[in-house]
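Trainee: no sequence on this one, just coordinates:
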């Protein structure tokens, strides 16, 4: 129930300056399609990254007229400030003090903008963490750590759906599914660590920057087009079915099945885009070249290099952190980097 997150009106505000950091995440089972108030149309599960983060400082000047000023890597971003002002107004019921002052928000990403890594996820995650730190200072009630993270995930979701998954480490679930009793549409939860085979706890994620510019169709528009997509309901059903399969895969350590499911989910995401009205394609020629070369490499060598895609052209290369990774890294450097726009690659790991 959302009522558990309603704010305490007995607060006392003071000038504060807080700093928080939040990583991005990459989904294995994709979230694509939503209902009002950022409710997902299907459950999703993601890996939280280790190095790709947003670092945010939030200065709160108590008693000033409500306003938001935002800076990204030192440059003022007025459009983003307008978006944050609208967001803050929408969550006042959960943080009753939020409009009682002025904000100066400074944020930096440890990864390139438009790199196929969800900056909205890490960005809104960091903002939600800052807000919860302020709320803890302004309210007399003591929060448990579990509640603080859960409410931060809830607030992050209202800014950017996938952001709610970035508040936890490891594998993270968002969206109600019978495969996980604690799952919710309102916030994300960590997937039980004890139900994950060790092989899935130490992975590389190298992102090939095939296209570094702005996407032709935003994710917000793409989600909206699912409301008229004739294949949407079947897709939502399939996500539930894939979650059931994944639960078994994670428990048994079936890497081959994990690869098959992960790549199928990535391609299904882009298939939904192509079957929208109007249809759109975010993959580039380089994206397809990389996918085909990965398939050839895996067929010839048997080595577990595979891919996933976000809502864009860039390719997330996934492979275990083990003794075979040198051969995989050599292949990436020698055969795949040529398809990037500027030789760009972001190297991250998923360890927990």
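Mentor: Nice, thanks for sending it over. All values derive from a computational prediction rather than experimental measurement. Numbering: from 1, shown residues only.

Trainee: going by C-alpha atoms from here, please, whenever you check contacts or count neighbours.
Mentor: OK.

Trainee: what does stretch 209-229 rub up against?
Mentor: 32-34, 113-116, 232, 272-273, 275-278, 280, 282, 284, 286-287, 311-315, 339-346 (Cα atoms under 8 Å, 6 or more residues apart in numbering).

Trainee: among those residues, which lie within strands?
Mentor: Per DSSP state E, strands hold the following members of the contacts of stretch 209-229: 34, 315, 345-346.

Trainee: which among those residues gets closest to residue 107?
Mentor: residue 346 (19.3 Å; Cα to Cα).

Trainee: show the contacting residues for the closest one.
Mentor: With the criterion set at Cα under 8 Å, 6+ apart, residue 346 makes contact with 111, 206-209.

Trainee: please report how far it lies from residue 210.
Mentor: Distance, residue 346 to residue 210, using Cα to Cα, to the nearest Å: 11 Å.

Trainee: residue contacts, residue 267?
Mentor: residue 309.

Trainee: tell me which element it falls in.
Mentor: Using DSSP states H and E, residue 267 maps to helix 255-274.

Trainee: which helices and strands sit right next to the longest strand seen in the chain?
Mentor: Determined from DSSP E, the single longest strand within the chain is strand 44-62. Packing partners of strand 44-62 (3 or more Cα pairs under 8 Å, 6 or more residues apart in numbering; DSSP states H and E): strand 16-29, strand 101-109, helix 119-138, strand 171-174, strand 345-351.

Trainee: among the ones you listed, which comes closest to residue 326?
Mentor: Going by Cα to Cα, the one of these nearest residue 326 is strand 345-351, 14.2 Å.

Trainee: so residue 159 touches residue 126, yeah?
Mentor: No. The criterion here is Cα atoms under 8 Å, and residue 159 misses it with residue 126 at 11.1 Å.

Trainee: neighbour count winner among those two?
Mentor: Ranked by neighbour count (other Cα atoms under 10 Å), residue 159 and residue 126 place residue 126 first, with 30 against 26.

Trainee: second one coming, line it up with the first:
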């Protein structure tokens, strides 16, 4: 066995993110068919603690989620870890124990794989530093964490950064890469610096199609080529909007992206309709309110029925009463989650 530190524990908390330009369709080893950009959240986090010790006779990995063994996710993480030997040569020498918990409930339109895989990737990069005694430069550390997170869940690569992050090669952003995400927050207009996200819970039922299955639907989709062209154009426009602060165009692109995603699922084979009647009612009411009030509030969705309602913090005193009076009646048990743009992952003091 190599001469490494024998044992230790590391903890990281990492946020979920909401994509403004959607990643839908992949190629090769978790590489995107189009660039995407997202906003990392503040309150919707996964906290992961990774403990390691010299390998004995037991399983290489044990996994607990919120104190309970989760066999299906344990199998996924075991396979993920096994495939990382080229990137972390030391892993074969250690037994790992992973304990994870979320600050948000399941199936609420919050990307748990993004926060879970990014927090685990950050732990693995910190483990490398601990056992080798060599610290990486900060940008190198987060770039490698994003690369590793991507191998577990594509959108997780964006969660290693706070604020806005882009993932996927594009001629409109010279620093962009398919291999890892890159931060974009330093380029954004001040209006986006305290952006709010109210997550409107239409249904907490498990979604009908997993993200992995959804990406596979794009392989033979009749509109795949047109979608990737659209996404590249939207990506370029969104980069400009985030710089200029044009909220009208921001909302136009963001909502078109959300509905394009669901349109692709509806006309794929097999077909999935993930929007619920209450989702459509909420969309109509949001648009009507925006027209009548001139409040710059817009929606996006992931692959499910729940809505992310995004708006500047300066409008919070108007938007929250609107949610409570006009929208809450269409939500499951009247519930929604209050979140906002976050500053990114934090290492947990052990």
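Mentor: Done, it's in. These numbers were taken from a predicted model, which means no experiment stands behind them.

Trainee: Provide the aligned range in the second structure for the longest strand of the first structure.
Mentor: The aligned range for strand 44-62 of the first structure in the second structure is 36-54, by TM-score structural alignment.

Trainee: now the matching stretch on the first structure. Mean distance?
Mentor: Taking mean Cα distance after the TM-score superposition for the first structure, the mean distance separating stretch 36-54 of the second structure from the aligned residues in the first structure is 0.8 Å.

Trainee: then stretch 256-266 of the second structure?
Mentor: By mean Cα distance after the TM-score superposition for the first structure, the fitted stretch 256-266 of the second structure averages 0.6 Å away from its aligned residues in the first structure.

Trainee: buried set for that stretch?
Mentor: For stretch 256-266 of the second structure, a neighbour-count test (16 or more other Cα atoms under 10 Å) marks 257-265 as buried.

Trainee: hmm, back to that, okay, and which of the contacts of residue 346 of the first structure map to strands?
Mentor: 206-208.

Trainee: thinking again about what came up before, filter the contacts of stretch 209-229 of the first structure to the buried ones?
Mentor: Among the contacts of stretch 209-229 of the first structure, those buried by neighbour count (16+ other Cα under 10 Å) are 32-34, 114-116, 232, 272-273, 275-276, 280, 282, 286-287, 311-315, 339-341, 344-346.

Trainee: how about the residue nearest to residue 173 of the first structure when sequence neighbours are not counted, what does it touch?
Mentor: Computed as Cα to Cα, 6 or more residues apart in numbering, the closest residue to residue 173 of the first structure that is not its neighbour in sequence is residue 45, at 4.4 Å. When contacts are counted by Cα under 8 Å, 6+ apart, residue 45 of the first structure touches 27-30, 171-174.

Trainee: ok, now with 10 Å
Mentor: 25-31, 162, 165, 171-175, 188-191, 243, 246 (Cα atoms under 10 Å, 6 or more residues apart in numbering).

Trainee: same thing with residue 69 of the second structure?
Mentor: Neighbours of residue 69 of the second structure in contact, by Cα under 10 Å, 6+ apart: 62-63, 99.

Trainee: repeat for residue 18 of the first structure
Mentor: 56-60, 105, 129-131, 133-134.

Trainee: all helices for the stretch 101-250 of the first structure, in order.
Mentor: With helices called from DSSP state H, counting those that start in this stretch, the stretch 101-250 of the first structure shows them at 119-138, 145-159, 219-225, 232-252.

Trainee: tell me what the second one is packed against?
Mentor: Meaning helix 145-159 of the first structure. Applying 3 or more Cα pairs under 10 Å, 6 or more residues apart in numbering; DSSP states H and E, we find helix 145-159 of the first structure packed against strand 39-40, helix 78-90, helix 119-138, strand 188-190.

Trainee: same thing but 6 Å
Mentor: For helix 145-159 of the first structure, the elements it packs on are helix 119-138, judged by 3 or more Cα pairs under 6 Å, 6 or more residues apart in numbering; DSSP states H and E.

Trainee: hmm, back to that, any idea which of the contacts of residue 346 of the first structure is closest to residue 302 of the first structure?
Mentor: The nearest member of those to residue 302 of the first structure, counting by Cα to Cα, is residue 206 at 19.2 Å.

Trainee: report the contact partners of the closest one.
Mentor: By Cα atoms under 6 Å, 6 or more residues apart in numbering, residue 206 of the first structure lies in contact with 316-317, 346-348.

Trainee: mark which of those are buried, thanks.
Mentor: 316-317, 346, 348.

Trainee: picking that back up, now the contacts of residue 206 of the first structure in CSV, with distance to residue 227 of the first structure?
Mentor: Converted to CSV, the contacts of residue 206 of the first structure look like this (distance: Cα to Cα, whole Å):
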residue, distance to residue 227 of the first structure
316, 27
317, 31
346, 34
347, 35
348, 34
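
Trainee: burial count for residue 324 of the first structure?
Mentor: 12.

Trainee: now the residue lying closest to it once chain neighbours are set aside, what's its secondary structure?
Mentor: Computed as Cα to Cα, 6+ apart, the closest residue to residue 324 of the first structure that is not its neighbour in sequence is residue 303, at 7.6 Å. Of the three states, residue 303 of the first structure takes coil under DSSP: H, G, I helix; E, B strand; the rest coil.

Trainee: tell me the counterpart of residue 303 of the first structure in the second structure.
Mentor: In the second structure, residue 303 of the first structure lands on residue 295 (TM-score structural alignment).

Trainee: what's the burial count for its match?
Mentor: Residue 295 of the second structure: 16 neighbours (other Cα under 10 Å).

Trainee: thinking again about what came up before, between the ones in strands among the contacts of stretch 209-229 of the first structure, which is nearest residue 94 of the first structure?
Mentor: residue 34 (21.6 Å).

Trainee: tell me who's in contact with that closest one.
Mentor: Contacts of residue 34 of the first structure by Cα under 6 Å, 6+ apart are 40-41.
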